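Participant: One predicted model, sequence on top.
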Amino acid sequence: MSIEFAKYHGLGNDFILIDNRSSSEPQVTPEQAIKLCDRHFGIGADGVIFALPGQDGTDYTMRIFNSDGSEPEMCGNGIRCLAGFIAQLEGNSGKLGGTVSSPQAFQESNKSFEYRIHTLAGVISPQILADGQVKVDMGEPKLLASEIPTTLGSPDRKVINEPIEVAGKSWLVTCVSMGNPHCITFVEDASAIALESIGPQFEHHKAFPQRTNTEFIQVVSRDRLKMRVWERGAGITLACGTGACAALVAGVLTDKCDRTATVELPGGNLQIEWGLDQKLYMTGPAERVFAGKIS
């Protein structure tokens, strides 16, 4: 059996996208996903994303396997890539009037398209804007320790500037769930952090029963943050959309930034807004790299 795929990336956070509309279960196993994500012996990616039939009135369902075979609740850069992939699929079927190879193709048509996507973190609504950027309503952050989940602090209270011992050092961390767990710490110089050694120690710390994503944030100004990330199940990545949202929330909670800011990532910039409706809005690119078939 052969499976068609498309490779997309959002600021260098890259994914293998598979048209899975014919089945409610992913066409490849977590073990096969590990092989496909291998950058030497496979296609190479941070994860495999499946576009499945919608549930409970949604247009599509998103499932994702990380490069280590684990399944996260959601992925911010991934859902932007999925929106571009869906646009391509629907464009090929004639619904949008022609083949759409990437969100940037919408720029000439001066149209925007929105999808309701069911995820393990709830319903997420990405919108492809007329300028080719993808804006995503990421929903409201969860802030109580029990919601993240973490054993830091009291279960029914927010985790803001709580101390934690990692790698022989005490860190002050703020924890946020964007449907997946995030541990944010503010540092003087994000580039000086030894992610490859410190990241895994945060991810597997006993304070996080479901492991955690970890963001190291350098405040450039109140409307600009510089971020490096260790992603749960994927390791060092060039960008993390849910992490950028969590970082902004942590910055507001600790009075280090405004409710709208640019988040600088190694792969590029994301625009993040924490609206007065308490929802997070993320805007950034999603680009198609190539397509092919796998056996």
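Facilitator: Now that the structure is in, tell me what you want to look at. Note that the structure is a prediction, hence the values are computed from the model and not measured.

Participant: only C-alpha atoms for contact and neighbour calcs from this point on.
Facilitator: OK.

Participant: which residues touch Leu270?
Facilitator: Contact analysis of Leu270 by CA atoms under 8 Å, 6 or more residues apart in numbering lists 241, 244, 262-264, 282-284.

Participant: and with 7 Å instead?
Facilitator: Contacts for Leu270 (CA atoms under 7 Å, 6 or more residues apart in numbering) come out as 262-264, 282-284.

Participant: ditto for Arg21
Facilitator: 51-53.

Participant: what kind of secondary structure is it in?
Facilitator: Under DSSP: H, G, I helix; E, B strand; the rest coil, the three-state class of Arg21 is coil.

Participant: Can you tell me how far Ser170 is from Thr242?
Facilitator: Remark: distance between Ser170 and Thr242 (CA to CA, to the nearest Å) = 25 Å.

Participant: These two: which has the busier surroundings?
Facilitator: Thr242 (25 against 11; other CA atoms under 10 Å).

Participant: Doesn't the more buried one belong to a helix?
Facilitator: Yes: assessed with three-state DSSP, Thr242 lies in a helix.

Participant: ok, it to Glu287 distance?
Facilitator: Per CA to CA, Thr242 is found 18 Å from Glu287.

Participant: Go through the contacts of Arg21 and flag which are in strands.
Facilitator: Residues of the contacts of Arg21 located in strands (DSSP state E): 51-53.

Participant: now the helices for the stretch 51-200 of the chain?
Facilitator: 76-92, 106-109, 195-203 (DSSP state H, counting those that start in this stretch).

Participant: try this one next to it:
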Amino acid sequence: MIPFRKMHGLGNDFVVVDARKPETLGPLGVSPARAAAVADRHRGIGCDQFIVLEPTGPGADVFMRILNPDGSEAGACGNATRCVAQLLMAETGREQVTVRTLRGELPCERLPDGTIRADMGPPSLDWRDVPLARAVDTAHVPIDLGPVSDPAACSMGNPHLTFFVGDLDRIDWPALGRAAEHHPLLPERANIGFAQVIDTDHIRLGLWERGAGVTLACGSGACATLVNAHRRGLCGRRARIDLPGGTLQLEWRLDGHVLMAGPATTSFLGALDWAALGVA
């Protein structure tokens, strides 16, 4: 049996397993099939991502591996970063920790209101880094889905496409997100955001997440939305972003780093049994 913790950031939920001490846990042996079995909301535990904490070297407190429900691996996840940071803070008694991901080191701190703020690093804006299939202006990507078109793109360690819409409630953005994820211009697929700019410091966001579908919140998606909206002259460098699961506070600093603040919550504890989940 493998202990796990179910956590979420604004409803963006995770199964978190601590594999930093294999001598006590035993080999975890995570495969795409096992990650998918855990994420299954009908036959498994259910989550947007399966998070594995692994030992790491100097410069960070932990390495966070992120597995999507389809078994693919993600390079970044803002809400999971805050959840893992909260665990590390409780473990160490410190108010500042660093989470290492495939994207790099993400410093985190606890704010006076109890929320966790993560430095998600600078966005990547070149078409090769998103990546896109060919050279285009990432501020105006030539994708037209009928009800929405002309998105902006960037990478926050994972690829993001942001469509700007007049009224989020008047479009079927989950269906559009499903279609856009597999567009030929997106060779590694992408997270698809639909942003309604309410004011220069206030945005509503619906997010279709690559490999997961509709999620209540997406931290890296919120970061990408602020970056893309500011590049288009639609908002300032700070904004409140309202997602279906709640609100995140974002800032794109002048040094290029994107800061994201919001809550992190533990739902329950449990234990994994691969045989009970029907995977070898």
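Facilitator: Looks like it came in fine. Everything numeric in this text was worked out from a predicted model, so none of it was measured.

Participant: Just the buried ones among the ones in strands among the contacts of Arg21 of structure 1, please.
Facilitator: 51-53 (16 or more other CA atoms under 10 Å).

Participant: now those residues in TSV, with distance to Asn20 of structure 1?
Facilitator: Conversion of those to TSV gives the following (distance: CA to CA, whole Å):
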residue	distance to Asn20 of structure 1
Ala51	5
Leu52	5
Pro53	8
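
Participant: how about the helices of the stretch 51-200 of structure 1 in TSV, adding mean neighbour count and distance to Tyr8 of structure 1?
Facilitator: What follows is these, written out as TSV (neighbours: other CA atoms under 10 Å; distance: least, CA to CA, whole Å):
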stretch	mean neighbour count	distance to Tyr8 of structure 1
helix 76-92	24	6
helix 106-109	14	16
helix 195-203	18	25
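
Participant: Which one of those lies nearest to Leu120 of structure 1?
Facilitator: When the helices of the stretch 51-200 of structure 1 are compared by CA to CA, helix 76-92 sits nearest Leu120 of structure 1, at 12.2 Å.

Participant: What helices and strands are in contact with the closest one?
Facilitator: strand 3-10, helix 241-253 (3 or more CA pairs under 7 Å, 6 or more residues apart in numbering; DSSP states H and E).

Participant: deepest of these, which one?
Facilitator: helix 241-253 (a mean of 27; mean count of other CA atoms under 10 Å).

Participant: what's it aligned against in structure 2?
Facilitator: Following TM-score structural alignment, the partner segment of helix 241-253 of structure 1 in structure 2 covers residues 219-231.

Participant: Likewise for stretch 178-190 of structure 1?
Facilitator: Mapped onto structure 2 using TM-score structural alignment, stretch 178-190 of structure 1 covers residues 156-168.

Participant: Same check on stretch 113-122 of structure 1?
Facilitator: The aligned range for stretch 113-122 of structure 1 is 95-104, by TM-score structural alignment.

Participant: how close does the residue nearest the centre of structure 2 get to Leu145 of structure 2?
Facilitator: For structure 2, Cys77 is the residue whose C-alpha lies nearest the centre (CA atoms, centre = their mean; 3.0 Å). Cys77 of structure 2 is 27 Å from Leu145 of structure 2, where distance means CA to CA.

Participant: now do Gly9 of structure 2
Facilitator: In terms of CA to CA, Gly9 of structure 2 sits 30 Å off from Leu145 of structure 2.

Participant: before we move on, the earlier item: average distance between the match of helix 241-253 of structure 1 and structure 1?
Facilitator: Superposing on structure 1 and averaging over aligned pairs (mean CA distance after the TM-score superposition for structure 1), stretch 219-231 of structure 2 comes out at 0.6 Å.

Participant: Not counting that stretch itself, show me its contacts.
Facilitator: Applying CA under 7 Å, 6+ apart, the contact partners of stretch 219-231 of structure 2 are 77-79, 139, 152-154, 156, 160, 162, 193, 235-237, 241, 250, 252, 258, 260.

Participant: try 6 Å
Facilitator: Contacting residues not belonging to stretch 219-231 of structure 2 are listed as 77-79, 152, 235-236 [CA atoms under 6 Å, 6 or more residues apart in numbering].
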